[in-house]
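Colleague: Dropping the sequence and predicted coords here.
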Amino acid sequence: MQFSEEFWNNKYKKNKTGWDLGEISSPLKAYFDQLTDKSALILIPGGGNSYEAEYLHEKGFTNVFVVDIAIEAIMNIKDRIPSFPETHLLHNNFFNITGQFDIIIEQTFFCALDPELRKDYVRQMHKLLKPRGKLVGLYFDAELNNDHPPFGGSFDEYKQLFEPAFTIKTLNDCYNSSPGRQGMELFAIYEKA
């Protein structure tokens, strides 16, 4: 399955963005609200319209980066948040990104990837995190689709995928999911081992 830049750009152009909540997700807002280091290097891969980046930016976080393969998504952020540093909007394939981050945020990126790329996702996340860096976010705990995004997942699959490279600090049912996602999400914090 190939989900190219053109595939994702067309989703934005045709407003076929069912995954987009139109606001920051409740669980990530709660997580961000307890962060104190506003200079932390934070990456949001497959960021889309990235209300999470907008929220962090408005809260004074200075090193938030968004990467997306779809230029339409990057332009949406640029247009909506003119004060967001343009150099922090990365039009690129996540698997080509380099650098080291303190925190990487997962918000509907994992489920958008071809399931064949899941081990590559874990390797790239590990590579991009500083020692003791954290991958934090939401993962579907539900059977979804087999031939197009979003692809589902399960608690057991995540344990098997992440345990070799990360210490699983949290992998629990999400108690404060956004409407329409209750009972379908796990909140995870994986720390680079």
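Modeller: Thanks, I have the structure now.
Colleague: Every contact and neighbour count from this point should use C-alpha atoms.
Modeller: Fine.
Colleague: Kindly provide the distance from residue 102 to residue 162.
Modeller: As defined by Cα to Cα, to the nearest Å, residue 102 lies at a distance of 17 Å from residue 162.
Colleague: Residue 68 reaches residue 75, doesn't it?
Modeller: No: using Cα atoms under 8 Å, residue 68 is not in contact with residue 75; the gap is 10.4 Å.
Colleague: Which one of those two is surrounded by more residues?
Modeller: Remark: of residue 68 and residue 75, residue 68 carries more neighbours, 24 against 16, as counted by other Cα atoms under 10 Å.
Colleague: Take this one as well and set it beside the first:
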Amino acid sequence: MERSLRTVSAGSPSEYIPVGAERAALLLAAYYRRRGEGENVARVIRVYGDAIIRMEGSAAATVYVHALQTLHGQLLHFRLRADADALNDRIRVAGIASAAEMKPITVERSIPRAEVEKFVEGVLMGNAREVLVRIALEFLPRRAQLVPALRQLQESAALLAMMPKSITDSFGRTVAVVGPASTDPEGRYIDHLSLRFGLSVP
């Protein structure tokens, strides 16, 4: 496995695919951690990290920032906080570049005026408290619906469910970290809820 890590991490950045190095590094890090070999844990994670950093300028910014965020989460998972903190500036710069790469996609949908007026009239009936409760019931996703969907998603993408997830702001700075699904189920639920809420609200 050490040889595999060296091989997949030493290639040209233009040919580098982070999944191979990440997988090898995580397996080795877990093995060394079970043996209490902290220095080897740090070493293999840093080999993987160096390969990620070499992607700068050769990979698309969206791919690069995602790889950096994943690396940041793994560094925190293996208690290498100083290394994780050192990535923040790179993540911020890559996040800005990634946002600049994105292109807007617009979709038009026509809703009959009578349908809109009927909906608004029904929502606005009653006092302010009743209106707010009605809006919340209409638009907020329900936990009973989201939990099974989240569980199914985690089963279909088991590796992603095991990895911490970094939450970044519009400048690419890490503002929060969600742990693996096995140790931070509530954090995973809130993250999933925020994604669904953001996509559901007009």
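Modeller: Received it, and whenever you're ready, just let me know what you need. Quantities reported herein were computed from a predicted structural model and do not represent experimental measurements.
Colleague: so what number do they get for TM-score?
Modeller: Between these two chains, after superposing, the TM-score reads 0.29 (TM-score structural alignment, normalised by the length of the first structure); 94 aligned residues with a Cα RMSD of 5.0 Å.
Colleague: pretty sure residue 172 of the first structure contacts residue 186?
Modeller: Yes: counting by Cα under 8 Å, residue 172 of the first structure touches residue 186, with 5.3 Å between them.
Colleague: more crowded one of the two?
Modeller: residue 186 (24 against 14).
Colleague: give me the element residue 24 of the second structure is part of.
Modeller: Assessed by DSSP states H and E, residue 24 of the second structure sits inside helix 18-34.
Colleague: need the next SSE after that helix, C-terminal direction.
Modeller: Once helix 18-34 of the second structure ends, the next helix or strand along the chain (criterion: DSSP H and E) is helix 38-53.
Colleague: From the contact counts, what lies against that following helix?
Modeller: Here helix 38-53 of the second structure touches helix 2-9, helix 18-34, helix 61-77, going by 3 or more Cα pairs under 8 Å, 6 or more residues apart in numbering; DSSP states H and E.
Colleague: Of these, flag the one that's most buried.
Modeller: Mean neighbours per residue, mean count of other Cα atoms under 10 Å, is largest over those for helix 61-77, with a mean of 22.
Colleague: pretty sure residue 177 of the second structure belongs to a helix, no?
Modeller: No: using DSSP: H, G, I helix; E, B strand; the rest coil, the assignment for residue 177 of the second structure is strand, not a helix.
Colleague: For burial, what's the neighbour tally of it?
Modeller: 17.
Colleague: Show me where the first structure has its strands.
Modeller: Assigned by DSSP state E, the first structure shows strands spanning 42-45, 64-68, 89-91, 101-107, 129-140, 166-173, 185-192.
Colleague: between the longest one and strand 166-173, how many degrees?
Modeller: Put simply, strand 129-140 of the first structure runs at 20 degrees to strand 166-173, going by axes from the mean of the first three to the mean of the last three Cα atoms, to 10 degrees.
Colleague: now the residue most central in space within the second structure, nearest residue through space, not along the chain?
Modeller: Note on the second structure: the residue nearest the mean C-alpha position is residue 165, at 4.5 Å, using Cα atoms, centre = their mean. Of all residues not flanking residue 165 of the second structure in the chain, residue 178 sits nearest, at 5.0 Å (Cα to Cα, 6 or more residues apart in numbering).
Colleague: again, but for residue 76 of the second structure
Modeller: residue 84 (6.3 Å).
Colleague: which residues sit in contact with the one you found?
Modeller: 71, 72, 73, 75, 76 (Cα atoms under 8 Å, 6 or more residues apart in numbering).
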